[in-house]
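Peer 1: What follows is a protein structure lacking sequence information:
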């Protein structure tokens, strides 16, 4: 005959363990700040006293964690309004994080009794009873300069495009790309700002030159496309011969020689002044014996 389970009252004094988790409440956090802190509560401990004790324990754990310069900083400050104040309880031994119960003033006594009753269902669980409490905090927003990776540049390019459209700013392609790279290096929370440095001015000048050259090329291509024959001047015999105008079929030349794309190089302004001659490493020492 199976014996009846004894109904043991909640003890006058019990142990409590506070763990600080990094992540979203009721999520799948696998990271904790420091080691859990042990506290002792009694049946006369009110919710307000327990809440203050838990917050002090979390503050101490975070302070010890931040004392190590190499460790990641977390968002926690008792004096700020953004400080998480929710306390969650693991009501049973097999309860997963998403099933933790938030401890409030209204359910304080009922939840403690529920945890105690669940412990009675496991052999010797009440003898080693420990109330498991959890507080979730998040990582502090990074203010450090980031690397301009391809992923960051792609994300910042969308932000820059939206900003340019909202502010009705006119930028060239090179200026837009440069603004995207600069934004990609800033922290995630930093607002979009269009650079106003010398590099931006130089890129604006290049964008203007490219636009003018593209427009001229477009006009030439339109005029050339309407001409069936193009005039070419030749000297037959010797250089002393008089030039002769010959009209060639553009389509015919393309069929035997000229490819169907523009062979004209991009315009570059001529270099003004003398080009300095190198004075060092002139000799090709790597191939001196060849």
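Peer 2: All right, it came through fine. Keep in mind it's a predicted model, so treat the numbers as computed, not measured. Numbering: from 1, shown residues only.

Peer 1: Every contact and neighbour count from this point should use C-alpha atoms.
Peer 2: OK.

Peer 1: Assign residue 133 to helix, strand or coil.
Peer 2: Three-state call for residue 133 (DSSP: H, G, I helix; E, B strand; the rest coil): strand.

Peer 1: isn't it right up against residue 88?
Peer 2: Yes. Taking CA atoms under 8 Å as the definition, residue 133 is a contact partner of residue 88 at 5.6 Å.

Peer 1: Now do the buried residues in the one helix or strand residue 58 maps to.
Peer 2: Assessed by DSSP states H and E, residue 58 sits inside helix 47-66. For helix 47-66, a neighbour-count test (16 or more other CA atoms under 10 Å) marks 47, 50-51, 53-55, 57-59, 61-63, 65 as buried.

Peer 1: Likewise for stretch 102-118?
Peer 2: So, applying 16+ other CA under 10 Å, buried residues of stretch 102-118: 102, 103, 111, 112, 115, 116, 117.

Peer 1: Next, work out how far apart residue 233 and residue 158 are.
Peer 2: Distance check for residue 233 against residue 158: by CA to CA, to the nearest Å, it reads 52 Å.

Peer 1: same deal with residue 223?
Peer 2: Counting by CA to CA - residue 223 and residue 158 are separated by 38 Å.

Peer 1: Please compare the first structure with the one that follows:
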């Protein structure tokens, strides 16, 4: 489950520099890397990527990038939890730069509104439908209580709760998450968080999406219509749409030719 959340939520559209494997790099005494940026602290599963890289290097050293391995693992992990399968174009090279602060400025924030989300996706060459489709990746995975603490306990600075959240759902969230809780994890899609399906859209339509960015999907004509379509049609087009958007996302910020490198170890620049 942890590796699945990792590859879905942070594969490319959640990576500041695109599909160059920069989120895999460890911090050093001179640099705090992306994986240690606040939005990425709940990531798990790096050891799975490292193990795959070790096996590939043993068979064909210096040929397959960490970025390509991440793209393939993303596809295969989703398929293993009953999600779709899509072709993965290969040939990416690995980036040499990973900066924690970029995870704050370049990634769609959980408190982002619909205008901010649309602008950030557009900056990566993704359209409004892609935003609605890829948000469906929240059908699996977890987040820390601290991410929604303000939304639950002090939304406008007056000890209130975000009015976009179903008031009948708030007591349950508060029973799990206390104001200063920084360790407890919440499922993104309660009751269906271990299966890749369209249930996320039903959750959002009920105004029970965990993040403000989930609720924001109901504030735009296109994204709202998509949420309603998938919730009411039992995800009739979701898998095909997700395949298409993942292929698009897999082309963001790709390094080829002599750019970047092929890392020997995914966590360390050569």
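Peer 2: Thanks, I have it. Please read these numbers as outputs of a predicted model, since none were measured by experiment.

Peer 1: Quick check: TM-score for this pair?
Peer 2: TM-score for the superposed chains, counting by TM-score structural alignment, normalised by the length of structure 2: 0.19, backed by 81 aligned residues with a CA RMSD of 5.4 Å.

Peer 1: one step back: downstream of the helix holding residue 58 of structure 1, the next helix or strand is which one?
Peer 2: Counting by DSSP H and E, what follows helix 47-66 of structure 1 is strand 74-75.

Peer 1: now for that following strand, which elements pack on it?
Peer 2: strand 130-139 (3 or more CA pairs under 8 Å, 6 or more residues apart in numbering; DSSP states H and E).

Peer 1: Direction-wise, compare the strand it packs on with helix 47-66 and give the angle.
Peer 2: Angle between the axes of strand 130-139 of structure 1 and helix 47-66 is 50 degrees (criterion: axes from the mean of the first three to the mean of the last three CA atoms, to 10 degrees).

Peer 1: Now do strand 130-139 of structure 1: which elements does it pack against?
Peer 2: strand 13-22, strand 74-75, strand 87-89.

Peer 1: Give the buried residues for the helix or strand following it.
Peer 2: Later in the chain than strand 130-139 of structure 1, the nearest helix or strand by DSSP H and E is helix 150-167. Residues of helix 150-167 of structure 1 classed as buried: 152, 153, 156, 157, 159, 160, 161, 163, 164 (neighbour count, 16+ other CA under 10 Å).

Peer 1: Helix 150-167 of structure 1: what's the following helix or strand?
Peer 2: Sequence order places helix 173-185 as the next helix or strand after helix 150-167 of structure 1, per DSSP H and E.

Peer 1: elements contacting the next helix-or-strand element following that next one?
Peer 2: Following helix 173-185 of structure 1 in sequence order, the next helix or strand is helix 198-225 (DSSP H and E). If you count contacts as 3+ CA pairs under 8 Å, 6+ apart, helix 198-225 of structure 1 packs onto helix 173-185.

Peer 1: what angle separates the helix it packs on from helix 198-225?
Peer 2: Using the same axes, to 10 degrees: helix 173-185 of structure 1 against helix 198-225 is 140 degrees.

Peer 1: which helices and strands sit right next to helix 173-185 of structure 1?
Peer 2: Helix 173-185 of structure 1 packs on helix 150-167, helix 198-225, going by 3+ CA pairs under 8 Å, 6+ apart.

Peer 1: What is the nearest of the buried residues of stretch 102-118 of structure 1 to residue 255 of structure 1?
Peer 2: Closest approach to residue 255 of structure 1 among the buried residues of stretch 102-118 of structure 1 (CA to CA): residue 102, at 79.6 Å.

Peer 1: Which of the helices or strands spans that closest one?
Peer 2: strand 101-103.

Peer 1: do the same with residue 40 of structure 1
Peer 2: With DSSP H and E as the test, residue 40 of structure 1 turns up in strand 37-42.

Peer 1: Same question for that strand: list its buried residues.
Peer 2: By neighbour count on 16+ other CA under 10 Å, the buried set for strand 37-42 of structure 1 is 37, 39, 41.

Peer 1: Thanks a lot, catch you later.
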